[in-house]
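Q: Fold the following for me, if possible:
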Amino acid sequence: MASGETEIQVRPGVEDDLKALTDLYNHYVRETAITFDTEPFTPRERRAWLLSHPEDGPHRLRVATNANSGSARLHARFGFRHVGTHREVGRKFGRYWDVAWYEKPL
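A: Model (predicted):
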């Protein structure tokens, strides 16, 4: 790996990760339009979500609000392609947001 680069490892989430995952998600609930949730969650409330993502699941679809071009570049960098945009599907922070859909074949 070239100097200055950071190695990223991806592994399946486990129940011991639930508090950290919930804290991370709640940041985006409170501060961004990445999710249209408006109230933070507890780890207990997020447990069903964690268990609904099995290690061998078909995670090829990703959605993102159209808040910035950086998101589109990031998705492209990881091999996702834009497959559509739904207009004004969510409301948060006093405005309507478009949602872009990306997919990546596995």
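
Q: C-alpha only now, for contacts and for neighbours.
A: OK.

Q: which residues touch stretch 10-25?
A: Contacts with stretch 10-25, where a contact means Cα atoms under 8 Å, 6 or more residues apart in numbering, come from 41-43, 46-47, 50, 54-55.

Q: Go again with 7 Å.
A: Residues outside stretch 10-25 that contact it (Cα atoms under 7 Å, 6 or more residues apart in numbering): 41-43, 46, 55.

Q: Just the buried ones out of these, please.
A: Neighbour counting with 16 or more other Cα atoms under 10 Å marks Pro43 as buried within the contacts of stretch 10-25.

Q: Could you list which of the contacts of stretch 10-25 belong to helices?
A: In helices, judged by DSSP state H, the following of these are found: 43, 46.

Q: can I get the contacts of stretch 10-25 in TSV with distance to Thr6?
A: Output for those, formatted as TSV (distance: Cα to Cα, whole Å):
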residue	distance to Thr6
Phe41	30
Thr42	31
Pro43	29
Arg46	29
Glu55	24
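
Q: Let's compare: structure for the following, please.
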Amino acid sequence: MAPHGTAEPQVRPGIARDLDGLTDLYNHYVLRTPITFDTVPLTPKGRMQWFLSHPEDGPHRLMVATEPTPSGPERLLGYATSSPLRPKAAYATSVEVSVYCAPDAAGRGVGTALYTALFDALAGEDLHRAYAGITQPNAPSHRLHTRFGFRPIGTYEQVGRKFGQYWDVRWYQRELGGSGD
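A: Sure, this is the predicted structure:
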């Protein structure tokens, strides 16, 4: 077995036993960064509805990246999701995507592996565009999204306040090529 941190990430759909790890990973970003505008840590019970809104098929997916550990269960390295952009019916062929990686997994290709698997899974869905909102500044996320064909389309200036500071969110879009094209 490869030493901790050297194995290729394994990507698969999220399952119920991932919920604690997904919540812990997300809470890192809630408590320490402006990357998410949630300001209060979540609980696995509080994240259950979010988890259930990402089944293994359809346009709203949850992909997780893991690596084996020598002592037992796999370790969660990150996750990516596609979620409804807005609740109104005309938005159904658009999704908002996001990716979160464990802080110690940076630079290992986890985000790339997650987005590759997510966009492969979405390829057969009736989707037209994917959107991503990135709190500024965030050069690594900009590079990842650009690598996957996203282009910036505008910025919501000072749209969120966290840690006593206002933050901009730059929006990106990517065509997905659903059957409505």
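
Q: just curious, which of the contacts of stretch 10-25 of the first structure is nearest to Thr35 of the first structure?
A: Among those, Phe41 lies closest to Thr35 of the first structure (Cα to Cα), at 12.4 Å.

Q: Contacts only, for that closest one.
A: Under the criterion of Cα under 7 Å, 6+ apart, the contact list for Phe41 of the first structure reads 22, 26.

Q: counterpart of the longest strand seen in the first structure in the second structure, which residues?
A: Criterion DSSP state E: the longest strand present in the first structure is strand 81-92. Aligned using TM-score structural alignment, strand 81-92 of the first structure spans residues 151-162 in the second structure.

Q: Let's verify the alignment partner in the second structure of Tyr25 of the first structure: helix, strand, or coil?
A: Mapped onto the second structure by TM-score structural alignment, Tyr25 of the first structure lines up with Tyr26. Look at Tyr26 of the second structure: counting by DSSP: H, G, I helix; E, B strand; the rest coil, its state is helix.

Q: Check Ile35 of the second structure too.
A: In the three-state summary, Ile35 of the second structure is assigned as coil, counting by three-state DSSP.

Q: any idea how far Ala65 of the second structure is from it?
A: 19 Å (Cα to Cα, to the nearest Å).

Q: Now do the strands in the second structure.
A: With DSSP E as the criterion, the second structure has strands at 10-13, 62-69, 72-84, 94-101, 129-135, 151-162, 165-175.

Q: neighbour-wise, which of Ile35 and Ala65 of the second structure wins?
A: Taking neighbours as other Cα atoms under 10 Å, Ile35 of the second structure and Ala65 compare with Ala65 leading, 25 against 19.

Q: give the contact list for that one.
A: The contact partners of Ala65 of the second structure, taken as Cα under 7 Å, 6+ apart, are 9-12, 76-79, 110, 114.

Q: State the distance from it to Lys162 of the second structure.
A: Applying Cα to Cα, the value for Ala65 of the second structure to Lys162 of the second structure is 28 Å.

Q: How about Tyr156 of the second structure?
A: If you go by Cα to Cα, the gap between Tyr156 of the second structure and Lys162 of the second structure works out to 15 Å.

Q: and what of Thr23 of the second structure?
A: With Cα to Cα as the criterion, Thr23 of the second structure and Lys162 of the second structure are 20 Å apart.

Q: Sweet, I'm off.
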